[in-house]
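Undergrad: sequence first, predicted model second:
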Amino acid sequence: MNDRTVVYSTYYNPIEANIIKARLEDSGFSCFLADENVSTIQPLYNQAIGGVKLIVFERDVEAIDTLLAEDNSLALETSDDTVPGEEAEEGPVPCEKCGSKNVGYGMATDKKYSVWATILAFLTVTTPVKANKCYHCYDCGHEF
C-alpha cells in the first residue's frame, strides 16, 4: 500500500475547503487541510501561502475524483435556478490564459478599485468602498 500524501486541490475560500473535506470524510476517506488557520485568521496572506490545501492519500485520488465528479453531475442535474433563455454553466469557468479549471470568483487583487471609487476616496480622504470582483486563476495568477 502507498501511504504517500498529496495535495489534491487548493482553495482560497476556507469554507469551501471544509465542505469538500467533510464530504470526503463522510465517504470514508482520510484527509486534512493545511494552512487553514493562517487563511482564516489572516485572509490577506491567503495568496502568499497558496491557499488552503486539501491533503489526501495518493491511493485515494482516483476514487475521490469519481466521487466528486458524481456529486458535481448530480448538482447540475437537480439545479432548476436557470433563467429561461440563458444556458446553465457547465462546471467552473476555465482560465482564459492557461485553460485551468482551478478558478475562483472573488475580490480582484490587480485592479481592485474602479477609477471613480479611487477619486471619491481621495476627495473624501477615506478608503475606497466598492471593490471590483473577478475570476482568478490559482494556477497562473491571471485575473479576468
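TA: Noted; the coordinates are in hand. Residues are numbered from 1 along each chain as shown.
Undergrad: all contacts plus neighbour counts: C-alpha atoms, from now on.
TA: OK.
Undergrad: so which residues of the chain form helices?
TA: Assigned by DSSP state H, the helices in the chain fall at 14-26, 36-41, 46-49, 61-78, 115-124.
Undergrad: got another one to weigh against that:
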Amino acid sequence: MWNSYPQRGNMQLLENFLSPIDAHIILGRMLSEGIYAVVIDEDIIWNNYMCSQALGGVKLLVHQADIERAKSILRQIEDNKFMLDNPEPNLENAKSSTFQCCSNSLMNTFLVILLFLTIGIALPLKTNFHSSP
C-alpha cells in the first residue's frame, strides 16, 4: 500500500505516532532540515481517533537515503536539543511578581463573590499574570 505512488517507492518508515499533530510537528522539522518526508494514514486517524493505536497510528515516511540523518534528528528532538533557550529568572522579580499575582487573584476572587452576593451573577474578572516590571 505504501508503494502505490511512484514518489513513495523508496520511502521507509521512520516513526508511528498516535496523533496526527505530533506527526506533523516532526514532519515540519524534517522538511526544515531538508529531508523529504511524508505523513500517511492521517485521514483515517482523524476520522476514527479512538482506534489510532489499533490501526497503527499515523506513519511518517522518509526517503531511504536520508533515514539515518532523520533518525539522528528524531533522537535530538527526544533529547530536547531543539528547545528554545529560556533566560534565567531573576529571583527578586519572581518573588514580587508571585506576591502580586496572589494578591491580584485574591482580590479578583473577593470581587467575584461580592458581585455574586449583591447581583446574583458571577462575572469572571480578567487577570494579568504576566505583568512587565
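TA: Good, I have the coordinates. Since we're looking at a predicted model, the values are computed, not measured.
Undergrad: coming back round to it: redo the helices of structure 1 as a markdown table? Include mean neighbour count and distance to residue 137 of structure 1.
TA: Conversion of the helices of structure 1 to a markdown table gives the following (neighbours: other C-alpha atoms under 10 Å; distance: least, C-alpha to C-alpha, whole Å):
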| stretch | mean neighbour count | distance to residue 137 of structure 1 |
| --- | --- | --- |
| helix 14-26 | 15 | 16 |
| helix 36-41 | 16 | 18 |
| helix 46-49 | 14 | 11 |
| helix 61-78 | 12 | 20 |
| helix 115-124 | 13 | 24 |
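Undergrad: next one: the most centrally placed residue in structure 2 from residue 103 of structure 2, what distance?
TA: Most central in structure 2 under C-alpha atoms, centre = their mean is residue 22, positioned 7.2 Å from the mean C-alpha point. Between residue 22 of structure 2 and residue 103 of structure 2 the distance is 38 Å, computed by C-alpha to C-alpha, to the nearest Å.
Undergrad: next: residue 68 of structure 2.
TA: Distance from residue 68 of structure 2 to residue 103 of structure 2, counting by C-alpha to C-alpha: 53 Å.
Undergrad: ok, back up a step: so can I have TSV of the helices of structure 1 showing distance to residue 103 of structure 1?
TA: What follows is the helices of structure 1, written out as TSV (distance: least, C-alpha to C-alpha, whole Å):
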stretch	distance to residue 103 of structure 1
helix 14-26	13
helix 36-41	17
helix 46-49	13
helix 61-78	16
helix 115-124	26
